[in-house]
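Enquirer: Here is my input; please provide its structure:
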Amino acid sequence: MIGKTLGNRYEIVEKIGGGGMALVYKAKCTLLNRYVAVKILRAEFTNDKDIIDKFKKESQAAASLSHPNIVNLYDVGEENEIYYIVMEYVKGKTLKEVIKEKDILSLEEIIHYTKQIALALQHAHYNHVIHRDIKPHNILITEDSRAKVTDFGIALAATSSTITNMGSVIGSVHYFSPEQARGGYTDEKSDLYSLGIVMYEMATGKVPFEGDSPIAIALKHIQQEPVVPSELNPQISKGLEEIILTLIQKDQLSRYQNAQDLIEDVDKLKNDPSNNTLMNNINHEDSPTQIIPRIKEEDIKEMRKNPKKIKKRNNKVIVISAVMAALIAAGLFTFGLFYLSNFFRTGEVEVPNLLGMTIEDARVKAIEMDLRLTEEQTASNEVPANEIMDQNPSAGMKVRPGYSIIVKISSGPRQVEVPDLVYEDAANAPFILENQGLIAGVPSYEFSEFPNGVIIRQDPRAGTSTTQGSTVDYVISQGPEVVTFPMPNLVGFSIENAKNIIQDHGLQEGRVSEVDNDEHAKGIVIEQNFEAGTPVRENAIIDLVVSRGPQEVLEEETEIDVEIDDEEAEETSANNLTTKTVEIRLRGHEGIVNIEIKSIPDGGTIINTQHNIDQRGEIVEISLTGTGVKEYELFINNEKVDTIRIDFRR
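Expert: Okay, here's the model as predicted:
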C-alpha cells in the first residue's frame, strides 16, 4: 500500500496504526500539499456488504461533525475495492500510549482529558451520532495536550437501535457497555459508560474487567461489579471515584443521562477537588475493536452452572433452615398483623394534589392536612421557579397523619457560567458557547487596534451566571480603521515642490525615475503612480516620473574623422566612430512606452528613454554610435524583445 495514490491525490507514505476493522496510513494530499490520515477498511471486510454499507453511511454521519475535540473527516472514497476515509492528521500520541507511559494519571490530567472527551461526545450526541467505540486507543493527545476523539468508523446514528452485525456485536470488549454486550439498545449513555471505563483506567492503570476470552469479559460487564478504584489507587479523589462509578452503572438509567451533566460535575471537581457531593450524581491492554458473538441467555446460564453445583451439596441444610425460618416468620407475621391493625386505627389522610402549587401554598396545605413536606430543588426550563413539579406519593393515595410527602420544587431554568470569549478567534466562539449550553448571537463588527477576527467585547460578560440556552452576543475586531483621502496632483510641479506636498500629506517618497520629454522642462513631474483624486491611505508610497528635457538628436550617418599623423593612420583607423540610425516599430503597444538599449556583453545602458505612441506614433528612431561590429539588447517596458546587431564599418 506504501507509495499507492488513492483518488488521484492521496499518496500513501507510511503505516501509522491499525485496529480490528481498519488500517491507518499517513498520506500526502497532493492537491492541498498537506499530510492527512487515511483509514482503509481491512481486506477481510471488503466482501461483506453489510459492513461496507455501514462504513459508507456511518462515515457520512461522522463527516457532519465539526468540533475542536473531534478529528476532522475530509473525504470518503472507494477505489478497486479499497474503501477509505481521509481524516485530519494529528501529530501526537494516543491516550493508551500516555497511560502506558505514566501508569496512573494525576487528578488534573484526568479532569483535563475527561472534559475534552465529554465535550466531543456532547457535540456528537447533539448531532445524533453515537460513537460506540470510545477507548483510549481512539483518543489522540496532541503535542499541546489537547484530546481529539477519532475513529467514528462504527459510529451509528442515534435513531438505530442495535449494534449487531449478522448476529454478532461490534466493539472493543474491554470498554463497551452491558447493553452492547447483549446486542441491545444503545444510546448516548452507552458512550458515557465507555468513557467511565477509560477514566477508570486513567485513575488505576487497569481496566475493570479482564478474562480469557471476549465472551468472558463481556459477561463480566453484564453481571459483575468492578473493584472500586480506591482499592487499586488509595490516593484517588472521592469525588472522581463517585463520577466513575456513576458512569459505569449496569443500568442505563442509573448513569449520567447526558454529557452536559458529566461536564458540570467534572467542573465542580476541578474547582474543588475535595468536593465529594456532586449535584448530578445518581445513587448508587490492548483492546482492539472486535466482532464477537452476542451474549445470550444460554451463556449466562452456563456461567451459573458451577455455583448451582456448589449449592446442591448443602441442599438439606438449606431446606431445614428454610422450614425453621418459615415457622419464625409465621409467628412474627401474626404478631405484626395484630400490632399494625392497632397502629392504623388512628385514621388515614388522603394525599392532596400539590402539583403546580407554589411551595408556600403547599406548606400551608400540608399543615391543614396534618402532613409534612420533604423539599428537593430541581432546575427546569419548563416549570416556573418556586413551583412544585413532582410529588411522591401521588395525589389520592392514603397515608397516616404526619406522613412526609416528597416534593420537587423548580428552581427555574438551569444557570450556567458565561465563558470568556474576549481575545478568542471568532471562529471558535460557537463551539465554546455550545459546550456551555449557550447560543452564539449574531456578531457585530468594529474597527479596533486588535487583529482582524478577534473578539473584543461580549454581552453578558464572562463569569456571570445566565440561563442555559441563552444567547451571548459578541463584537469582532475588523483591525485598525484605514483612513483615506484624495491623492493630490503632483504633475507639473518641480520635483522639490512635489516632495514637499508628499510630506505635508503624510505620504512617503517612493522611486523617482527620469525620462526624456519634449513638453516639460527638466525636473518637472510628468507622472505619478496614484492619479490625482483617487483615494489613498496615510503612509502610501508615491512613485514619480520626472522630465529630463528634450532628447538630444545626433546626425544620421555622420562619420567622425579624427585627424592623426600618417605614421599612426594604420593603427588608429579602427578608432573612427560612426553613427547609425535604428528604426523600432512599437506594434501592439499604446500610451507611454519605456525603451532601453543595453550593450553586449557588459550590459551597460546606452539608451533609456520614453516614447508617447499616442502623440508620436508607433515608429521610433534611435541613433547609436560605435566602431566595428556591435550587438545590443532591446528592452520595451523592462522586457527584452530583441537583439540588435550593427556593423559600423559599412
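Enquirer: can we go C-alpha only for contacts and neighbour counts from here?
Expert: OK.
Enquirer: Spatially nearest residue to residue 525 (excluding sequence neighbours)?
Expert: residue 546 (4.4 Å; C-alpha to C-alpha, 6 or more residues apart in numbering).
Enquirer: ok, that neighbour - how many residues close by?
Expert: Counted with other C-alpha atoms under 10 Å, the neighbours of residue 546 add up to 25.
Enquirer: now do residue 268
Expert: 18.
Enquirer: Same question for residue 1.
Expert: Neighbours of residue 1 (other C-alpha under 10 Å): 11.
Enquirer: picking up where we left off before, surely the residue nearest to residue 525 and residue 526 touch.
Expert: Yes. With contact defined as C-alpha atoms under 8 Å, residue 546 and residue 526 form a contacting pair (5.6 Å).
Enquirer: Within the helices and strands, which one has residue 316?
Expert: Using DSSP states H and E, residue 316 falls within helix 315-343.
Enquirer: next one: residue 455
Expert: Residue 455 belongs to strand 455-459, assigned by DSSP H and E.
Enquirer: now residue 485
Expert: strand 484-486.
Enquirer: after that strand, next one along is what?
Expert: helix 495-504.
Enquirer: How far off centre is that next one?
Expert: In this view, helix 495-504 has its centroid 53 Å away from the chain centroid, taken as C-alpha atoms, centre = their mean, to the nearest Å.
Enquirer: element containing residue 514?
Expert: strand 508-515.
Enquirer: on that earlier part again, where's the residue nearest to residue 525 relative to residue 622, distance?
Expert: With distances taken as C-alpha to C-alpha, to the nearest Å, residue 546 is found 21 Å from residue 622.
Enquirer: same check, this time on residue 35
Expert: 58 Å.
Enquirer: before we move on, what about residue 340?
Expert: Residue 340 is 130 Å from residue 622, by C-alpha to C-alpha.
Enquirer: before we move on, what about residue 264?
Expert: Residue 264 is 85 Å from residue 622, by C-alpha to C-alpha.
Enquirer: From the centroid of this protein, which residue is nearest?
Expert: With distances taken as C-alpha atoms, centre = their mean, residue 68 lies nearest the centre of the chain, 2.6 Å away.
Enquirer: Please verify my assumption that that one contacts residue 148.
Expert: Yes. Checked against C-alpha under 8 Å, the pair residue 68 and residue 148 is within contact range at 7.3 Å.
Enquirer: what residues are shared contacts of the two?
Expert: Counting by C-alpha atoms under 8 Å, 6 or more residues apart in numbering, the common neighbours of residue 68 and residue 148 are residue 120.
Enquirer: run this one through as well so I can compare:
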Amino acid sequence: MSLATPTATRPAAPPLPPGSTPATGYEILAHLARTGWLDLYDGWSEQRDCRCVVKVLRPDRRGEGRLAERLVREGRWLQRFTHPHLVRAYETFTSPEPLVVLETLAGETLAHLIDRLPRRAAAEDVAVLGVQLCSALHYLHGQGLLHLDLKPANVVVECARAKVLDLSVAHAPGTAPAGVGTFGYMSPEQARGGALSAAADVWGIGITLYELATGDVPFDIGATTDGTTDGTTDGATATGGEATDWYPQLEGPAPPVCARRRLPPALAAAIDGCLRPDPADRPSVSELSAALDATLRRHRRDTPEAG
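Expert: Modelled structure (predicted):
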C-alpha cells in the first residue's frame, strides 16, 4: 500500500523560476503552461544556441512512476520519429528528473486559433489541415502506434503547416482500458474500452476537423474544469479531470457537420464518415486522405483564378 499523499490533496507546487537548470545545458526562461501532470517551459539550449520547450512532471506529481514512464517513452519516440507534421524531440532525460526537450514551434495551437479567429476556417483550409493530419497519423501507424489523443489542443499550426503534439497516451493497436484519451474527444471504443485500431485515430481527425469547421465539438462536453488540467487519461492513471462512467459520444451518433455549418458536400461527407459510431464503418486513413485531397482538387478547379 502506498502512503503517498493523494494527488487531489497535495498542495499545488509553484513552477520552476527563470534561471533554473533542470538538466545540464538547459536553462528555464519562462513557464508556459501547466496540465494535470506536466509543466511546460520556454527554455534555452546551450548546445544548440536556441530556444526549446522543456517538458517535465509537475513537482507535486514527481515520484509517480507511471507518469515518469509515459513522459520518457514519449520523448524517446519523438527523438526517433522524423516527419514534417510531428513535433521533434531533441533529448530525453531520466535523471535527476524525467524531462523531454522539444523543438520550439512559433505557431499557435489549433484550439487557440479556433477561439481567437473571428470567422470560421475556410473549407479549403479545413481540407488542407485534414490531409496533413492524415499524413502524420499514417506515419505513426506505420511505426506501430496509435496516437489516441488527437484534438485541436494537440495540433500546432505554423506557417500553414500542422504539427501534431503529445504522444503521452499513444500505444500499439490492441486492447486498452476504458477512458484512454480526452473526455469528449475520444472515440466511442476508447470510452468503452476494448480493442483499438487505426479507426480510433480517424475519429480523432474527424472531431478535430469538425471543431475547426464549426467552432465547436459535436457533443456537449460541458464546461472545462479549472484551467490546469488537460482532461487526458491513460485509462488507468488520471492526469486531468476526474474519472467518469459517462461519455457523451456513447449516447448517440454525432450530428452531421452540415447541421452546424454549410460545407462542400464531399468535405462534409468526409468529416461525417470519420465520426461513425462503429469503427468498421469509418474510412481508413488513406481513404480519408484521398477524399480530402479530392475535395481540394475540386475546389481549386471550380474556383476562378484572381485577376
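Enquirer: before we move on, back to that, now the helix holding residue 316 of structure 1: which residue numbers in structure 2?
Expert: Helix 315-343 of structure 1 corresponds to no residues in structure 2, going by TM-score structural alignment.
Enquirer: returning to what we had before: which secondary structure elements does the following helix or strand past the strand holding residue 514 of structure 1 sit against?
Expert: Later in the chain than strand 508-515 of structure 1, the nearest helix or strand by DSSP H and E is strand 525-528. For strand 525-528 of structure 1, the elements it packs on are strand 541-547, judged by 3 or more C-alpha pairs under 8 Å, 6 or more residues apart in numbering; DSSP states H and E.
Enquirer: what's the matching range in structure 2 for the very next helix or strand once past the strand it packs on?
Expert: Remark: after strand 541-547 of structure 1, the chain's next helix or strand is strand 559-560, criterion DSSP H and E. Aligned using TM-score structural alignment, strand 559-560 of structure 1 spans no residues in structure 2.
Enquirer: what's the helix or strand for residue 136 of structure 2?
Expert: Per DSSP H and E: helix 123-142 holds residue 136 of structure 2.
Enquirer: Contacts for that helix, please.
Expert: Contacts of helix 123-142 of structure 2 (C-alpha under 8 Å, 6+ apart): 83-86, 146-147, 161-162, 164, 198, 201, 205, 209, 212-213, 263-264, 267, 285-286, 288-289, 292-293, 295-296, 299.
Enquirer: buried subset of those?
Expert: The neighbour count (16 or more other C-alpha atoms under 10 Å) marks 85-86, 146-147, 162, 164, 198, 201, 205, 209, 212-213, 263, 267, 285, 288-289, 292-293, 295-296 as buried among those.
Enquirer: Relative to residue 157 of structure 1, how far out is the alignment partner in structure 1 of residue 70 of structure 2?
Expert: For residue 70 of structure 2, the aligned residue in structure 1 is residue 54 (criterion: TM-score structural alignment). Residue 54 of structure 1 sits 11 Å away from residue 157 of structure 1, taking C-alpha to C-alpha as the criterion.
Enquirer: my read: residue 1 of structure 1 touches residue 12, true?
Expert: Yes. With contact defined as C-alpha under 8 Å, residue 1 of structure 1 and residue 12 form a contacting pair (6.8 Å).
Enquirer: From residue 176 of structure 1, how far off is the aligned partner of residue 218 of structure 2 in structure 1?
Expert: Structural correspondence for residue 218 of structure 2 with respect to structure 1 (TM-score structural alignment): residue 208. Using C-alpha to C-alpha, one gets 12 Å for the distance from residue 208 of structure 1 to residue 176 of structure 1.
Enquirer: And whichever strand or helix holds residue 365 of structure 1, what does it pack against?
Expert: Here residue 365 of structure 1 sits within helix 359-368, counting by DSSP H and E. Judged by 3+ C-alpha pairs under 8 Å, 6+ apart, the packing partners of helix 359-368 of structure 1 are strand 372-378.
Enquirer: what does the strand it packs on correspond to over in structure 2?
Expert: Going by TM-score structural alignment, strand 372-378 of structure 1 lines up with nothing in structure 2.
Enquirer: counterpart of the following helix or strand past that strand in structure 2, which residues?
Expert: Using DSSP H and E, the helix or strand that follows strand 372-378 of structure 1 towards the C-terminus is strand 388-392. Using TM-score structural alignment, strand 388-392 of structure 1 corresponds to no residues of structure 2.
Enquirer: and strand 388-392 of structure 1, how far from the chain's centre?
Expert: 42 Å.
Enquirer: which helices and strands does the helix or strand following it pack with?
Expert: On the C-terminal side of strand 388-392 of structure 1, the closest following helix or strand by DSSP H and E is strand 398-399. Packing partners of strand 398-399 of structure 1 (3+ C-alpha pairs under 8 Å, 6+ apart): strand 349-350.
Enquirer: Which elements pack onto the strand it packs on?
Expert: Checked by 3+ C-alpha pairs under 8 Å, 6+ apart, strand 349-350 of structure 1 has strand 398-399 packed alongside it.
Enquirer: so the following helix or strand past the strand it packs on corresponds to what in structure 2?
Expert: Moving toward the C-terminus from strand 398-399 of structure 1, the next helix or strand (DSSP H and E) is strand 404-410. The counterpart of strand 404-410 of structure 1 in structure 2, using TM-score structural alignment, is absent.
Enquirer: For the helix or strand just after the strand holding residue 455 of structure 1, buried residues please.
Expert: With elements assigned by DSSP H and E, the helix or strand that comes after strand 455-459 of structure 1 is strand 465-467. By 16+ other C-alpha under 10 Å, the buried positions in strand 465-467 of structure 1 come out as 466, 467.
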